[in-house]
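Q: predicted model, plus sequence, below.
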Amino acid sequence: MELGTLSHAPSSPFQLSMSNSASEFGTCPFCGSAIPAGAILVEYETEGETRVFAECFDCGEPVQPQ
């Protein structure tokens, strides 16, 4: 891993097919790419609100899907 390219998200050795819209969880707030349900890293509830972080395969970063 090169200095400056660190990420807290695990890298994916394969690309997931996103042709089925039913498998989409949301979109990346930064690049607009579809986030599949299989990309969810963590889901938790705080103060009665569910929060989710997923990996954007295009950005390579953990995001809160929209």
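A: Looks like it came in fine.
Q: only C-alpha atoms for contact and neighbour calcs from this point on.
A: Noted.
Q: which parts of stretch 29-44 are buried?
A: Ser33, Ala34, Ile35, Pro36, Ala39, Ile40 (16 or more other C-alpha atoms under 10 Å).
Q: wait, doesn't Arg51 sit right on Ile40?
A: No: judged on C-alpha atoms under 8 Å, Arg51 makes no contact with Ile40 at a distance of 10.8 Å.
Q: what would the buried residues of stretch 29-44 look like in TSV with distance to Ser21?
A: As requested, these are exported to TSV (distance: C-alpha to C-alpha, whole Å):
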residue	distance to Ser21
Ser33	12
Ala34	9
Ile35	10
Pro36	9
Ala39	14
Ile40	16
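Q: second structure for comparison follows:
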Amino acid sequence: MDSHERMTDRPTDADGADGTLGRCPECGTEVPRNAMLIEYEDDDGSAAYAACPGCESVVKPE
């Protein structure tokens, strides 16, 4: 298993119980984990940016 696989298997602070990353703050669409573009560490743990399938913006799901 490479480092990318290990990072994407960990939940982020935006992960929902249903496997989504959360909702788009711009349009409210649920953002699936497979839309994740980057995951990083911040003061609150892991966070992610993703491409919203609804409005096609790059967002930090909430």
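A: Noted; the coordinates are in hand. Since this is a predicted model, take the numbers as computed values, not measurements.
Q: now intersect the buried residues of stretch 29-44 of structure 1 with the strands, please.
A: Within the buried residues of stretch 29-44 of structure 1, residues falling in strands by DSSP state E are Ala34, Ile35, Pro36, Ile40.
Q: got a list of what the last one touches?
A: Read it as Ile40 of structure 1. Shown in contact with Ile40 of structure 1 (C-alpha atoms under 8 Å, 6 or more residues apart in numbering): Val52, Phe53, Ala54, Glu55.
Q: state the three-state secondary structure for Pro53 of structure 2.
A: coil (DSSP: H, G, I helix; E, B strand; the rest coil).
Q: trace it over to structure 1, please.
A: Under the alignment (TM-score structural alignment), Pro53 of structure 2 pairs with Phe57 in structure 1.
Q: now that match: how far from Thr27 of structure 1?
A: Per C-alpha to C-alpha, to the nearest Å, Phe57 of structure 1 is found 11 Å from Thr27 of structure 1.
Q: which neighbours do these two share?
A: Ile35.
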